[in-house]
Each structure stands twice: as C-alpha cells, then as structure tokens.
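Chemist: Please find the sequence and the predicted model below.
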Amino acid sequence: MSYNLKKTVVLVGMMGAGKTAVGRVLASKLNVPFLDSDAAIETAANMSIAEIFERDGELFFRGKESQVIERLLESEQCVLSTGGGAYLAENNRKMISDKGIAVWLNADIDLLWNRVKNKDTRPLLRTPEPRKTLEDIFSKRVPFYRLADLPVKTKAGFSIEQTAGKVINALKTRLDVLEETAP
C-alpha cells in the first residue's frame, strides 16, 4: 500500500510509550522522514537531555524544545517523535495542531514502568521512588494527552509493527492527513 501524507504526524505521550520506535516504523511505512525532537535537541546542544536538565534545568530545556519542534514542523511532511513533556505546553499544542496532527500513543502505567524501569536516561525518574514519580507524572500529563487529535491505545502484547499499523488505521480516518494511493 502507498500513502500520501498531507500533514506531519506528531507522536505524543509518556516516556516509554514507544514514540521513537513506533515513529521509525511508521515513517518507513509512510515513506517519509522520521524526526525526533529530543535527538535534535541533543545534537544542537552536543549533550544529552539528562545533561541539559542537570546543567540548565527543565524550564530552559522546555524553551529549547519548543524552538526545535517549531523548526521541525516547518520541514517537509514527516513523522515527528516528541519528548513526553512537549505536549503539555499550550504553545506546542497549538503549533502541532496548526501544522500537523497529534497522535497520542496511550500506554498504561504498568507497560510504561516495564519499559523505563531499567533505563537511566530518564532525568525525571531520578528520584528515590521512580515508580511513584512515574505514576505522578502520568496522572498530571494524561489530561493534556487527551487533547491530542487521535488517540491510539498501545498494549504490552502489540509489536512495534502492530502499533504502527494501528496509527495508520487511525490516520486513515482523517482524509485531510492521510490518503491511500495506488502502489
């Protein structure tokens, strides 16, 4: 199947939801570039997200994140993976709605915890009780993620390919975003 992507697909959701992994497969299936706002920030800063948080703080990071997302949304249609906190900012949500479509990869807390518990690359989870911290972040962020244009439920039993397929099926409900074309 071939597709014509008319708007950038912006994947939003919690850390561990699969935005990067699913985004790469989705971009391949749609035959468009895959971009990752966190990777672009790290490249520009020549340091990791964790190092930026440690050196400059979360507020500084969020400002840079907004600048990078705006720049990436100006490029050709693509699949864009964003950091877990990016969609919380009203200006980011507006930019994404104006220039793309927000797809929320909706994973439950147990799946998220299983995916992030053994990684030390999550600066927000460097606390005495990381599971509780994740639960707190989850409860604060879900109301914002619910504002996304299209929710796609992810489950532990789904492969990355299956989740990407679910995203495509959701996108196909929006003719202003995606249309199937003859191969």
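Modeler: Arrived safely. Numbering: from 1, shown residues only.

Chemist: For the rest of this, base every contact and every neighbour count on C-alpha atoms.
Modeler: Noted.

Chemist: wait, what's in contact with residue 20?
Modeler: 36, 81 (C-alpha atoms under 8 Å, 6 or more residues apart in numbering).

Chemist: max-length strand in the protein?
Modeler: strand 100-106 (DSSP state E).

Chemist: What distance do you get for residue 26 to residue 58?
Modeler: To residue 58, residue 26 is 29 Å away according to C-alpha to C-alpha, to the nearest Å.

Chemist: Quick check on these two: which one has the bigger neighbour count.
Modeler: Between residue 26 and residue 58, residue 26 has the larger neighbour count (other C-alpha atoms under 10 Å), namely 26 against 16.

Chemist: thought the more buried one was touching residue 81?
Modeler: No - look at residue 26 against residue 81 with C-alpha atoms under 8 Å: they stay out of range, at 10.7 Å.

Chemist: dropping in the other structure now:
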Amino acid sequence: MNPAPHLVLVGPMGAGKTSIGRRLAARLGLPFTDMDARIEANAGAKVTTIFQLEGEAGFRARERAMLDEVLRAPSQVIAAGGGVVLADDNRRALRERAFVVCLDLDVDGQLERLARDRTRPLLQRDDREAVLRDLAQARAPLYAEVADLRFATDGMKPEDAATALATIVDAQWRRSEAAA
C-alpha cells in the first residue's frame, strides 16, 4: 500500500527485521518498534515462556493485539514477528495500514544466522533445517500477499542492508498520517 502511515518489516526469522529495522528507522527519522520485544515487555516474560505457558495460540493472540496497537500509533518502523502473516486479520491490517517490506533470506542463510540462537520457540527441535523449510513453504505465499516490496538480505550486514533499503523505501513509500 502506498501511501501508508507505517513501514512494517516482515519475513522469516533471521532475515534481519530487528537489526535492519532499527537502523532503517534511524535513517528515516522514525521511531522503531520491535513487536516481540513489546509483547515481552507487556507480558513480563520472554516469547519462549509465553509459548511454554500459553502455546502458540496464546502468543498469536498477543501478537494480533500488539499489531493493532502499533498500527494505531503515530508513524513508525515496525519489526513484526515472522508469523504475524498467519492470521487473516493481521494480513488485512498490514495491507490497509502499512507499507510492508518483506526481508527475504533463504534457509541456508537462516541456518547460518541462527546457528547459535536458542531463543526461538519454533526452532526448539532437533531438525532445525526441516522446520525452517516447512515454515518457508507455508509462509512464503503469505509474505507475498502483504509485501509492497521484497528485499533480499542474504550476505548483507545490517548497516549495508539498511542503507540500501532506505534508498529504495524513500523512492517508493509515501508516508501518510496514522488513523486512530
């Protein structure tokens, strides 16, 4: 969507939504929100704990509420969780109220970036590669459905990706005011 009040980054885990998003927001002179971090702050618990106590369904309910909250706030850059696209209502809200950039990263790149990461609830299994391939297959069409722009982050450092992406976004996104 163009114009839109918010710039939202979606994509698979490890694609750089938080690290690139923080730098991109600084370049664009906008506040930055990491949805998972906000969910953790509101819950007083890590995402892994929320998954353990409430299951994925409980976390997704919190994610839906957080997306609604951040999309009603003043313009900002938002790093959404990788699974935000799973809910129809979330995809509709993203299409209606955000310029959505899908950060693309192939499974090999994800495995490399997430090799030492033990905080991702969906990766708490022995065959991480199979999990990532299954997630990629299931979510790719949903990312495509909401994306106004696709940006590959393979082999890029966050600072370089943010610089390149800022130039592209500046040419394609016309920011409007957020509606409450």
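Modeler: Received the coordinates, thanks. Just so it is clear, the structure is predicted and the values come from calculations on it, not from any experiment.

Chemist: Could you get me the TM-score between them?
Modeler: The TM-score (TM-score structural alignment, normalised by the length of the second structure) is 0.90; 173 aligned residues with a C-alpha RMSD of 1.6 Å.

Chemist: Which stretch of the second structure is the longest strand of the first structure matched to in the alignment?
Modeler: Using TM-score structural alignment, strand 100-106 of the first structure corresponds to residues 98-104 of the second structure.

Chemist: What segments of the second structure are strands?
Modeler: 6-10, 32-34, 77-79, 98-104, 149-152.

Chemist: Show me what residue 80 of the first structure lines up with in the second structure.
Modeler: Checking TM-score structural alignment: residue 80 of the first structure goes with residue 78.

Chemist: typo on my end, it should be residue 159 of the first structure
Modeler: Residue 159 of the first structure maps onto residue 157 in the second structure, with residues paired by TM-score structural alignment.

Chemist: Can you get me a residue count around its match?
Modeler: The number of residues packed near residue 157 of the second structure is 12, by other C-alpha under 10 Å.

Chemist: Please report how far it lies from residue 163 of the second structure.
Modeler: In terms of C-alpha to C-alpha, residue 157 of the second structure sits 10 Å off from residue 163 of the second structure.

Chemist: Contact partners for the counterpart of residue 28 of the second structure in the first structure?
Modeler: Using TM-score structural alignment, the partner of residue 28 of the second structure in the first structure is residue 30. Neighbour list for residue 30 of the first structure: 2, 3, 4, 5 [criterion: C-alpha under 8 Å, 6+ apart].

Chemist: and with 6 Å instead?
Modeler: Going by C-alpha atoms under 6 Å, 6 or more residues apart in numbering, residue 30 of the first structure touches residue 3.

Chemist: Check residue 85 of the second structure too.
Modeler: Contact partners of residue 85 of the second structure, counting by C-alpha under 6 Å, 6+ apart, are 91, 142.

Chemist: From residue 135 of the second structure, how far off is it?
Modeler: Separation of residue 85 of the second structure from residue 135 of the second structure (C-alpha to C-alpha): 12 Å.

Chemist: circling back to that earlier point, hmm, residue 30 and the match of residue 80 of the first structure touching each other?
Modeler: No - under the criterion of C-alpha atoms under 6 Å, residue 78 of the second structure is not in contact with residue 30, lying 9.9 Å apart.
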